[in-house]
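>>> Requesting a structural model of the entry that follows:
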Amino acid sequence: MSSLSPLNRPNNTHRKPDWLTMLPSDDAKLWDDFRGGNEQAFTRIFLTHYDALFSYGLKLAADEELVKDCIQTLFQKLWRRRDGLGPVALIKPYLYKALRRTIGDETKLLRRHRLLLPAYSDEFDITYSHEDFLVAQQYSQEQSGRLLAVLNRLSRRQREAIYLKFFDGFSYEKISEIMGLNLQSVRNLVHQALKALKKALLLSLLVLYYT
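Okay, here's the model as predicted:
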């Protein structure tokens, strides 16, 4: 298998190789091709999902080098173990779940060797910022700040569920698989988070109206 470092990804300004556009877009077929040893299919999966995986990984770990290493480790394992992998209907949520587990394992290992770090938890500490939470233009900077403050006061699992639902567009079912929670728990997490956000927005609008 050739190196899949993100530094080797083609420049977006260049025309994509013919094989990238000719391969079928169907995830199940692409995955089966990869399982069969097709390196082009494998590379296409990597190139297609790298940026999204990197963004999600940064939310989980906030360490660029760690996230890059974990993505590299994940894809190396996938290639080595391709013969034993089962069929996959949707590749993106499968990779998210696998990366979440990889980062969790690596974080647990690092914390074990750094005695001052807290015990490992599978609830990642996602934090939002103005850069990745673009509030609609009709909201003032103060209103945007209020929403971001509320987002970052949500529980860790609520923040992750909101990210997966509204930033990556996953269904509740896929979020359930990625986070390892039952479906109703995921629905409850998102519902309670949205209630808090709506309350903050309403309060912000009331303050704006009466000032």
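>>> drop to CA atoms for contacts and neighbour counts, all remaining ones
Noted.
>>> Buried ones in the longest helix belonging to the chain, by neighbour count?
Looking across the chain with DSSP state H, the single longest helix is helix 183-209. Buried residues in helix 183-209, counted by 16 or more other CA atoms under 10 Å: V186, R187, L189, V190, A193, A196, L197, A200, L201, S204.
>>> before we move on, which element is the residue nearest the centre of the chain in?
Centroid check for the chain by CA atoms, centre = their mean gives Y56 as the closest residue, at 2.9 Å. Using DSSP states H and E, Y56 sits within helix 39-61.
>>> Enumerate the positions of that helix that are buried.
For helix 39-61, by 16+ other CA under 10 Å, it's 41-47, 50, 53-54, 56-61.
>>> Give me the contacts around it.
If you take CA atoms under 8 Å, 6 or more residues apart in numbering as the criterion, helix 39-61 is touched by 1, 4, 6, 9, 19-20, 23, 30-31, 33-34, 64, 67-68, 71, 75, 79, 92, 95-96, 99-100, 103, 124-127.
>>> rewinding a little: and the residue nearest to the centre of the chain, how far is that from P118?
As judged by CA to CA, to the nearest Å, Y56 and P118 stand 22 Å apart.
>>> mind listing the helices in the chain by residue range?
Remark: helices assigned in the chain by DSSP H are 18-22, 27-35, 39-61, 64-80, 91-113, 141-153, 156-162, 172-179, 183-209.
>>> Adding distance to E131, write these out as CSV.
Below are the helices of the chain laid out as CSV (distance: least, CA to CA, whole Å):
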stretch, distance to E131
helix 18-22, 31
helix 27-35, 30
helix 39-61, 12
helix 64-80, 16
helix 91-113, 22
helix 141-153, 11
helix 156-162, 16
helix 172-179, 23
helix 183-209, 18
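>>> Of all those helices, which one is nearest V135?
The closest of those to V135 is helix 141-153. By CA to CA, the value is 6.1 Å.
>>> To compare against the first, here's the next sequence to fold:
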Amino acid sequence: MGKGFSVGRQEMYGAGGFRLNVHLLFHRPVSAQLTPEAQLADVMREHYNRLYDYGLKLTNGDEDTTKDCIQETFLAYWHHAADWATIQSVKAYLLVTLRNRIIDHQRQQHRFVPTVFWADSNEMATQPDFMFSPEDFMIQEATRTERSRLLAEALNGLTRRQREAVFLRYLQEMDYADMAQVMGVQERTVYNLVHEGLNALRQRLPPAWLLRLAGWLLSSVFIQ
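All right, here's what the predicted structure looks like:
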């Protein structure tokens, strides 16, 4: 299943009176003064794929849960239309909302075990896991399949919060202030997580591989 948002009536006319004319998703009004509905359509166009990628990481690839939580995220954003002018970063607002929706969903599914700690850190298991897969590297050549697998393993060797910080910093291209808002920690903590994560990767990967990993982190594809 692809990650592009669906425009089926069942999804777009969902619970809570969430009504969006799907025509607006593809045809932006010419008027400089956009209606709230048109503004929401713009936000959905701009941020859906970003939310989808982040949601898949938090749900270990559960597409159905990810899509449901994304819809709830846009619904929450729509319900707070009166506050749109005060939102400093729409990207951070949506990612925070999606993260909280997924955490709530997983708690309802009893997927959290509050008394268990992660083996490689002091992190309580009260947050969704965050894992990379070989497909994240967008490597098309069959000869590079093993390399992509090993790189994914190196990234997954980081702590959960380090993985999430690296993802938000380089794939979502977020600044540290927004990352801190999304992750619910201090800005200095986010900086340290990224720094420690990159240092750990330097210890686990040969220099030549680090150059390729840097190319992926900056452009989502490997440099030649």
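>>> Would you mind reporting the TM-score between them?
Scored by TM-score structural alignment, normalised by the length of the first structure, the superposition of the two chains gives a TM-score of 0.71; 178 aligned residues with a CA RMSD of 3.1 Å.
>>> coming back round to it: the residue nearest to the centre of the first structure matches what in the second structure?
Taking TM-score structural alignment, Y56 of the first structure has Y54 as its aligned residue in the second structure.
>>> try L181 of the first structure
Under the alignment (TM-score structural alignment), L181 of the first structure pairs with V185 in the second structure.
>>> how much space between that match and A76 of the second structure?
As for V185 of the second structure, its distance to A76 of the second structure is 22 Å (criterion: CA to CA).
>>> More neighbours: which of those two?
Taking V185 of the second structure and A76 together and counting by other CA atoms under 10 Å, A76 has the greater number of neighbours (16 against 12).
>>> For that one, give me its contacts.
By CA under 8 Å, 6+ apart, the neighbours of A76 of the second structure are T97.
>>> Now do R9 of the first structure against H49 of the first structure, distance only.
12 Å.
>>> So P128 of the second structure sits against I103, correct?
Yes - between P128 of the second structure and I103 there is a contact at 6.4 Å, judged by CA atoms under 8 Å.
>>> Need the residues touching each of those two.
Common neighbours of P128 of the second structure and I103, counting by CA under 8 Å, 6+ apart, are absent.
>>> Find the nearest non-adjacent residue to A180 of the second structure, please.
Residue nearest to A180 of the second structure in three dimensions, not counting chain neighbours: E187, with 5.0 Å by CA to CA, 6 or more residues apart in numbering.
>>> can you tell me which residues contact the one you found?
Y176, A177, M179, A180.
>>> of the residues you listed, closest to G215 of the second structure?
Comparing the contacts of E187 of the second structure against G215 of the second structure with CA to CA places Y176 closest, at 20.3 Å.
>>> Isn't that closest one up against N192?
No - the pair Y176 of the second structure and N192 fails to qualify as a contact (CA under 8 Å) at a distance of 10.3 Å.
>>> quick one on the thing from earlier: figure out how far the longest helix of the first structure is from the centre of its chain.
How far helix 183-209 of the first structure lies from its chain's middle: 22 Å, per CA atoms, centre = their mean, to the nearest Å.
>>> With stretch 46-57 of the first structure instead?
That offset, for stretch 46-57 of the first structure, works out to 8 Å (CA atoms, centre = their mean).
>>> Check the mean deviation of it from the second structure.
Compared with the second structure after the fit, stretch 46-57 of the first structure shows a mean deviation of 1.1 Å (mean CA distance after the TM-score superposition for the first structure).
>>> Looking at the first structure, name the residue matched to Y176 of the second structure.
If you follow Y176 of the second structure across to the first structure using TM-score structural alignment, you land on Y172.
>>> Relative to the centre of the second structure, pull out the residue lying furthest away.
No residue in the second structure sits farther from the centre than S31, which is 32.0 Å out by CA atoms, centre = their mean.
>>> hang on, the earlier thing: are any of the contacts of E187 of the second structure buried, and if so which?
Looking at these with 16+ other CA under 10 Å, the buried ones turn out to be Y176, M179, A180.
>>> From the residues you listed, pick the one nearest E11 of the second structure.
For these, the nearest to E11 of the second structure is M179 (29.2 Å; CA to CA).
>>> The closest one: what's it in contact with?
Contacts for M179 of the second structure (CA under 8 Å, 6+ apart) come out as A92, A165, L168, R169, E187, V190.
>>> show me the contacts for the aligned partner of the second one in the first structure.
Structural correspondence for A165 of the second structure with respect to the first structure (TM-score structural alignment): A161. Contact partners of A161 of the first structure, counting by CA under 8 Å, 6+ apart, are I175, V186, L189, V190.
>>> ok, now how distant is the nearest residue to the third one once chain neighbours are set aside from P87 of the first structure?
The shortest distance from L189 of the first structure to any non-neighbouring residue, by CA to CA, 6+ apart, is to Q158 (5.2 Å). Shown here: Q158 of the first structure relative to P87 of the first structure, a distance of 30 Å by CA to CA.
>>> quick one, which of the two is more surrounded?
Higher neighbour count among Q158 of the first structure and P87: Q158, with 24 against 13, using other CA under 10 Å.
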